[in-house]
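Student: Predicted model and sequence below, questions to follow.
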Amino acid sequence: MNQTSDDPRNEMTSPEALPSVDDFEAIRPYNDNEVVATLARLVRNDEFIDTITRYRLPRLARYAPRVARALARHGLRRAVRNIHTVGDFQNHISHYMARMIQNTTNTFSVEGLEHLDHQRAYLFIGNHRDIALDPAFVNYALYHSGRSTVRIAIGDNLLQKPYVTDLMRLNKSFIVPRSARGKRAMLAAYQQLSNYIRHSIVEDNHPIWLAQREGRAKNGVDRTDSAIVKMLGMARRMKDKDAPVSETIAELRIVPVSISYEFDPCDQQKARELKARNDGVAYEKIAYEDILSIAAGITGDKGRVRLVFGAPLEGDQDSYDSAAQEIDRQVLENYTLFPSHYLALEATGHAPELVDTRDITPADRQAFQRRLEQVPEELRPWWLSQYANPVLNRAGREPL
């Protein structure tokens, strides 16, 4: 007989086996005193080294893999020799981030950060389009404004390789449980997560980035999952079951964040998944597809990118649903509609009254057309819908 995740035989039966809600050891980012050992482990990791060679030394990796591996390992060892803290590590990767922005975007602009208290930690809840870059752009903006970078929520489904886990936790990522089995185990895991997030904001005064929903908005429709907001309140409710929702929300200092990409490097992969699901075909990811998506997002052309920080949610939210609605309102209001969005809607033939072409140049049309021509014919409706839906979403219309 098949056992589902709700089958009691799948649950951890011993209370001692469940994670302590106040013990963050298994989910927290790495501390400064763990950095040197972690980097040494990465230098020794052949799979990580091979990944580097495929991107940095592709021809040599194909014809002389042992030589490529030796060169990559030597280069990595030299690159990390002066990195001793998490701050050192983030200083180092900020240079790669700057190079990525220069090489793969036309512009990157930031708004709203100047209105936030420099000394206070915030829980940034944002729309989610790219696995790694959404929080990376937030961090880049915070870093260059002299603020503390965020601790990043990342699902354990993405940590399929030990070297990926090490890299993410070095970069201040903490682990969101998605693989826990059984109701009791899942409840304990989310209580632990809620406690960690509250502890970070309230006790450590350290900012957090969290996606507004589980998984990327592949269809271009940004909606906050109110269950995530309710999860955030678990920690306070465990301490005071009668605590008003308004106080629970206010103490977390939630700030909605909206990120907009003119072009999505993973748009064809997303279109393929959307089509499969529409056709009633079970979409099965290829091996390490999420890791490949991270690489594609980093290296692919993004056009213009705009990041807008909203206003903190005050203590006037009387329910978790109303808090989710306010996050949605700010994310939508602050989302930038680029020419690619209007041109996609125009190409679908839907809602022509919403197509604003006043600021669209011939160069914009040419860039959009070149990109569209690279999309297989059978995927084009799903590719176009990703870009058209934000226009419909802003107008309160049903998505495609």
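Tutor: Done, it's in. Only a predicted model underlies this, so the values are computations on that prediction, with no experimental measurement involved.

Student: From now on I want contacts and neighbour counts done on CA atoms only, so please keep to that.
Tutor: Noted.

Student: can you give me the helices in the stretch 301-400 of the chain?
Tutor: 320-334, 339-348, 362-373, 380-394 (DSSP state H, counting those that start in this stretch).

Student: Pull out the buried residues from the second one.
Tutor: In other words, helix 339-348. Pro339, Ser340, His341, Tyr342, Leu343, Ala344, Leu345, Glu346 (16 or more other CA atoms under 10 Å).

Student: Next, the angle helix 380-394 makes with that helix.
Tutor: 110 degrees (axes from the mean of the first three to the mean of the last three CA atoms, to 10 degrees).

Student: Repeat that for the first one.
Tutor: When the same axes, to 10 degrees is applied, the directions of helix 320-334 and helix 380-394 differ by 110 degrees.

Student: So which elements touch helix 320-334?
Tutor: Packing partners of helix 320-334 (3 or more CA pairs under 8 Å, 6 or more residues apart in numbering; DSSP states H and E): helix 226-232, strand 254-261, helix 380-394.

Student: Using CSV, lay out the ones you listed together with distance to Ala98 and mean neighbour count.
Tutor: Listed next are the helices and strands packed on helix 320-334 as CSV, based on distance: least, CA to CA, whole Å; neighbours: other CA atoms under 10 Å:
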stretch, distance to Ala98, mean neighbour count
helix 226-232, 32, 19
strand 254-261, 17, 26
helix 380-394, 26, 23
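
Student: Turn the ones you listed into TSV, including distance to Ala188.
Tutor: Output for those, formatted as TSV (distance: least, CA to CA, whole Å):
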stretch	distance to Ala188
helix 226-232	11
strand 254-261	23
helix 380-394	35
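
Student: out of those, nearest to Asp117?
Tutor: In terms of CA to CA, the element of these nearest to Asp117 is strand 254-261, at 11.6 Å.

Student: Need the contact partners of that closest one.
Tutor: 122-128, 134, 302-313, 327, 330-332, 334-337 (CA atoms under 8 Å, 6 or more residues apart in numbering).

Student: Can you show me the strands along the stretch 201-350 of the chain?
Tutor: With DSSP state E, counting those that start in this stretch as the criterion, the stretch 201-350 of the chain has strands at 208-211, 254-261, 303-309.

Student: this is the other structure I want to compare:
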Amino acid sequence: MLKSQLKNIHSIEGYQEIFKSLMDQMIKTSISNLEVEGISNLDSKSQYLFISNHRDISLDAALLNLSLNRAGHKTFNMAVGNNLMKEKWASDLMRLNKSFIIQRSGNKKEIYMGLSLASQFIQHTILEAGESIWIAQKQGRAKDGIDETDPAMLKMIHLTERKTQSLGQYFNALKVVPVSISYELDPNDCLKAIELNALDQNKNYEKSENEDLISIANGINGQKGNVTINVGQPIMCNDIDSYEVVANKISKEIISMYCLHPTNFAAAAMLKTEHQCIHQFTDEDISAAKDLLSQRMVNLDDGARLKFLNQYANPVIQKSSSI
């Protein structure tokens, strides 16, 4: 059925109409409740640079894009790493879905040229073409559950205008909007825990040939529980702001908006982690979440179990530290 639908696609808009119906089906079958807040504070006729925390390879951007489009916004262009472009069919689909590449591999000259091209594309798309951009706050997913904005990513965005405008001037023109997404359950939590544990033990961890594509499939098909997206308002920067200062501003907004779930508090309790976060969940909610997490990590060894619980508990710790 999907193959026959794809044969009739003649435009990006046509592809995205099919994509919307697939997203609706995914939400219906794998998300208990999707809550999106803050979009009403944005102008649907304007364009923005959305900088988001990153948990799922494809869904973080896709869920926000769908929600914005349903609220009258044009679909945005999204940044993806060139590691996701190894399979031609995946590369073609991502380009159809208005993705552009952030170069992460190659020699220094190739990487610089790739980053410069991405910077030019962001500038052209927002300020000339009048379309929005989505980019993760740092390279790769936050597999440990810690959300931090990488100043190097901001430097890449500024690259094309660094000689003509201060960082503050340029980012105010781009209208940078922090976005915070949280999943009650991460379909790839065990895979992330195994990888982090291997790296922690200084073991060579080499991704299997299709590991990223498997993670994408898991993220789409796996149960996610409640999912919350909070969209902030454009941050205001000063002319003298450094990359580190702006990165900190974005991180603070993302952490402040992050919605904690029973699984987060359950993991913190299982680790006996002290924190200052107050919640409205019942003892039964937390107990059920503990049982659920225990079931999910039953096949992990002790080291991976610790990484598993940390990825759920770290948002509580991070949010508590910001209070």
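Tutor: Perfect, I can see it now. Owing to the predicted nature of the structure, the values given are computational and were not obtained by experimental measurement.

Student: what's the TM-score here?
Tutor: Taking TM-score structural alignment, normalised by the length of the second structure as the basis, the two superposed chains have a TM-score of 0.94; 318 aligned residues with a CA RMSD of 1.6 Å.

Student: picking up where we left off before, of all the helices of the stretch 301-400 of the first structure, which one comes closest to His206 of the first structure?
Tutor: Nearest to His206 of the first structure among the helices of the stretch 301-400 of the first structure is helix 320-334; the distance by CA to CA comes to 20.5 Å.

Student: which stretch among the helices and strands packed on helix 320-334 of the first structure comes nearest Ser145 of the first structure?
Tutor: In terms of CA to CA, the element of those nearest to Ser145 of the first structure is strand 254-261, at 16.2 Å.

Student: how about that closest one, aligned to which bit of the second structure?
Tutor: Residues 176-183 of the second structure are where strand 254-261 of the first structure aligns, taking TM-score structural alignment as the criterion.

Student: what about that stretch, how far off from the first structure?
Tutor: Here the mean offset of stretch 176-183 of the second structure against the first structure after fitting is 0.5 Å, by mean CA distance after the TM-score superposition for the first structure.

Student: Tabulate the helices of the stretch 301-400 of the first structure (JSON lines), appending distance to Leu76 of the first structure.
Tutor: As requested, the helices of the stretch 301-400 of the first structure are arranged in JSON lines below (distance: least, CA to CA, whole Å):
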{"stretch": "helix 320-334", "distance to Leu76 of the first structure": "39"}
{"stretch": "helix 339-348", "distance to Leu76 of the first structure": "39"}
{"stretch": "helix 362-373", "distance to Leu76 of the first structure": "35"}
{"stretch": "helix 380-394", "distance to Leu76 of the first structure": "38"}
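
Student: Ok, which of the ones you listed comes nearest Lys161 of the first structure?
Tutor: Nearest to Lys161 of the first structure, of the helices of the stretch 301-400 of the first structure and by CA to CA, is helix 380-394 at 29.8 Å.

Student: now the angle from the closest one to strand 254-261?
Tutor: Per the same axes, to 10 degrees, the angle that helix 380-394 of the first structure makes with strand 254-261 is 140 degrees.

Student: which residue sits closest to the spatially most central residue of the first structure, ignoring its sequence neighbours?
Tutor: With distances taken as CA atoms, centre = their mean, Ile131 lies nearest the centre of the first structure, 4.2 Å away. Excluding its sequence neighbours, the residue lying closest to Ile131 of the first structure (CA to CA, 6 or more residues apart in numbering) is Ile294, at 6.1 Å.

Student: doesn't Asp134 make contact with the one you found?
Tutor: No - with contacts counted by CA atoms under 8 Å, Ile294 of the first structure stays clear of Asp134, the gap being 10.8 Å.

Student: Between those two, tell me which one has more neighbours.
Tutor: Asp134 (23 against 17; other CA atoms under 10 Å).

Student: so the strand or helix carrying Leu60 of the first structure corresponds to what in the second structure?
Tutor: Using DSSP states H and E, Leu60 of the first structure maps to helix 58-63. Alignment of helix 58-63 of the first structure against the second structure: no match, by TM-score structural alignment.

Student: Trace Leu203 of the second structure over to the first structure, please.
Tutor: For residue 203 of the second structure the amino acid is Lys, not Leu. Using TM-score structural alignment, Lys203 of the second structure sits opposite Val281 in the first structure.

Student: I should have written Glu128 of the second structure there, sorry.
Tutor: Checking TM-score structural alignment: Glu128 of the second structure goes with Glu203.

Student: Trace stretch 42-61 of the second structure over to the first structure and give me the residue numbers.
Tutor: Against the first structure, stretch 42-61 of the second structure falls on residues 116-135 (TM-score structural alignment).

Student: give me the number of residues near Pro362 of the first structure?
Tutor: Close neighbours of Pro362 of the first structure, defined as other CA under 10 Å, add up to 9.

Student: Tell me how far Tyr205 of the second structure lies from Glu195 of the second structure.
Tutor: 7 Å (CA to CA, to the nearest Å).

Student: Kindly report the same for Ser32 of the second structure.
Tutor: 28 Å.

Student: Can you pick out the residue with more neighbours from these two?
Tutor: Each of Ser32 of the second structure and Glu195 has its neighbours counted (other CA under 10 Å); Glu195 has more, 18 against 14.

Student: wait, what's in contact with that one?
Tutor: Per CA under 8 Å, 6+ apart, neighbours of Glu195 of the second structure: Tyr205.

Student: how about the residue nearest to Ile131 of the first structure, what's its partner in the second structure?
Tutor: Alignment note (TM-score structural alignment): Ile294 of the first structure maps to Ile216 of the second structure.
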